[in-house]
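Undergrad: structural data only, the sequence is not supplied:
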């Protein structure tokens, strides 16, 4: 007697089953993972797996599986003695993005002095790997499109500094909207002139100029930018000199 081949399951049925399974299991897993992160944050660095398990009333196997996944993805790290856990670098990045660290008082004094001498918006941004972190935005001249500046590196002078630092092929694809040839032209200009600029791309009739702030190892750590009417962007020499002078004073304070 031969075994009959089970009938093929239609693709639509398989997909529907996968979605149903996802709906049934994923929310609980996500909530449990978030609970683990909250538990580590509440207990502090060094909290043990047993303490997390008891606090959340989770099965031991589930707790260990979630901890291992969160460590693997850098949301958590093990303490040096390997007995406990602490929040990882991924969460630190999220924290800086939501609540950026304010520049030190001495840096704010330099920025405020520049704001008093230039009738335009003066902004400080910090750089975190491939991201812009808006650090000190001029309250009298707020950015017109902060979400685009943070998301599209090629649309602002601040972003173009980072693009040049990352290199022609080093930027993530999600961070730019222009073709590669245009990105190359942008980074070539920054390299050649020593500053970045854009005019009329974020807001008609307005533009921005930015200079780099580097640490002792010549690594880009921040950018100092001025946003102003486009006619002033077309003649940037005096503005660039003022930005560079301020950037020199800010470098040791931000490194």
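TA: Received the coordinates, thanks. Just so it is clear, the structure is predicted and the values come from calculations on it, not from any experiment.

Undergrad: from now on I want contacts and neighbour counts done on CA atoms only, so please keep to that.
TA: OK.

Undergrad: just the element for residue 213, please.
TA: Residue 213 is part of strand 206-214 when elements are defined by DSSP states H and E.

Undergrad: over to residue 244?
TA: Here residue 244 sits within helix 237-254, counting by DSSP H and E.

Undergrad: how far out from the middle of the chain is that helix?
TA: 23 Å (CA atoms, centre = their mean, to the nearest Å).

Undergrad: pull out the buried positions in it.
TA: Judged by neighbour count (16 or more other CA atoms under 10 Å), helix 237-254 contains these buried residues: 239-240, 243-244, 246-247, 250-251, 254.

Undergrad: for stretch 73-90, same thing?
TA: Taking 16+ other CA under 10 Å as the neighbour-count basis, stretch 73-90 is seen to contain the buried residues 75-78, 84-88.

Undergrad: next, the one to line up against it:
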């Protein structure tokens, strides 16, 4: 429950979260009456919250028995959170090792809403600061991270990405579907993707997918460096990134996100 002296708290939302927390913490499906008695809220208010959360997929409403339980949307989010938490925890050591070995920036990203989202970044002391920050969203087609993920997506998912408009980030950014498909196919064949100045001028990146236990790309890890330094690092970086990605995959829980992102 939100504190009464918190000027930013939205009371109806706080009450809805009480209902949410109660239902999801029970070992069995509950009735409207049970929730009302447990929380001491008006019956009409609880009913509206239960119906709203059910409509959003967070609860499942058994109409015949008139009981409420955890919905598929909540289970999906919990499954994703478990994998992503394990991903970040496992990847930290591998990313630190890559930064120590190459003294260049290492990035970890996932695919969300057809964009690459940076979830962790490790920068070396000597490395220049690049545009990407944790939480930033960048296009799939202009990043090695995005191409590495796309290379191991189902064909229909790749075609969905092709249907989106290709933003031109730099003068080198690819802007046509044919070139994008070719880059994706090359990344699938080699096991890693590259982009040179397509997302940020003067920067070359090597990206490798991180697969779940079903071979679905839940993330990607990349190494970024100025063009001149990457010329002599690319092959060694690709091999090191692939080794790190395999170790991360081996440490992930046996849960697949295929179809969940």
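TA: Nice, I can see it. Since we're looking at a predicted model, the values are computed, not measured.

Undergrad: in CSV: the buried residues of helix 237-254 of the first structure, plus distance to residue 184 of the first structure.
TA: As requested, those are arranged in CSV below (distance: CA to CA, whole Å):
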residue, distance to residue 184 of the first structure
239, 25
240, 22
243, 24
244, 24
246, 28
247, 25
250, 29
251, 27
254, 29
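
Undergrad: among these, which one lies nearest to residue 132 of the first structure?
TA: Each of those was scored against residue 132 of the first structure by CA to CA, and residue 254 proved nearest at 14.9 Å.

Undergrad: residues in contact with the closest one?
TA: If a contact means CA atoms under 8 Å, 6 or more residues apart in numbering, then residue 254 of the first structure has 103-104, 107, 215, 221-222 as its contacts.

Undergrad: any idea how far residue 91 of the second structure is from the alignment partner in the second structure of it?
TA: Aligned against the second structure by TM-score structural alignment, residue 254 of the first structure finds its counterpart in residue 252. The span separating residue 252 of the second structure from residue 91 of the second structure equals 10 Å under the rule CA to CA, to the nearest Å.

Undergrad: got it, and residue 17 of the second structure?
TA: In this structure, residue 17 of the second structure and residue 91 of the second structure are 32 Å apart, going by CA to CA.

Undergrad: these two: which is more packed in?
TA: For residue 17 of the second structure versus residue 91, the count of surrounding residues by other CA atoms under 10 Å is larger for residue 91: 23 against 16.

Undergrad: and that one, how close does it get to residue 206 of the second structure?
TA: From residue 91 of the second structure over to residue 206 of the second structure the distance is 17 Å, taken as CA to CA.

Undergrad: the stretch 151-261 of the second structure: helices as residue ranges?
TA: When secondary structure is read from DSSP state H, counting those that start in this stretch, the stretch 151-261 of the second structure shows helices at 155-162, 177-190, 227-251.

Undergrad: same check, this time on the stretch 1-150 of the first structure
TA: 11-43, 49-56, 60-72, 89-98, 105-117, 146-151.

Undergrad: would you reformat those helices as CSV and include distance to residue 201 of the first structure?
TA: Compiled in CSV, those are given as follows (distance: least, CA to CA, whole Å):
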stretch, distance to residue 201 of the first structure
helix 11-43, 40
helix 49-56, 50
helix 60-72, 40
helix 89-98, 24
helix 105-117, 23
helix 146-151, 11
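
Undergrad: among those helices, which is nearest residue 133 of the first structure?
TA: Comparison of these against residue 133 of the first structure by CA to CA identifies helix 89-98 as nearest, at 6.1 Å.

Undergrad: mind listing what's buried in that closest one?
TA: By 16+ other CA under 10 Å, the buried positions in helix 89-98 of the first structure come out as 93, 96-97.

Undergrad: for it, packing partners?
TA: Using 3 or more CA pairs under 8 Å, 6 or more residues apart in numbering; DSSP states H and E, no helix or strand is in contact with helix 89-98 of the first structure.

Undergrad: what's the angle between that helix and helix 60-72?
TA: An angle of 60 degrees separates the directions of helix 89-98 of the first structure and helix 60-72 when computed by axes from the mean of the first three to the mean of the last three CA atoms, to 10 degrees.

Undergrad: thank you kindly, that will do.
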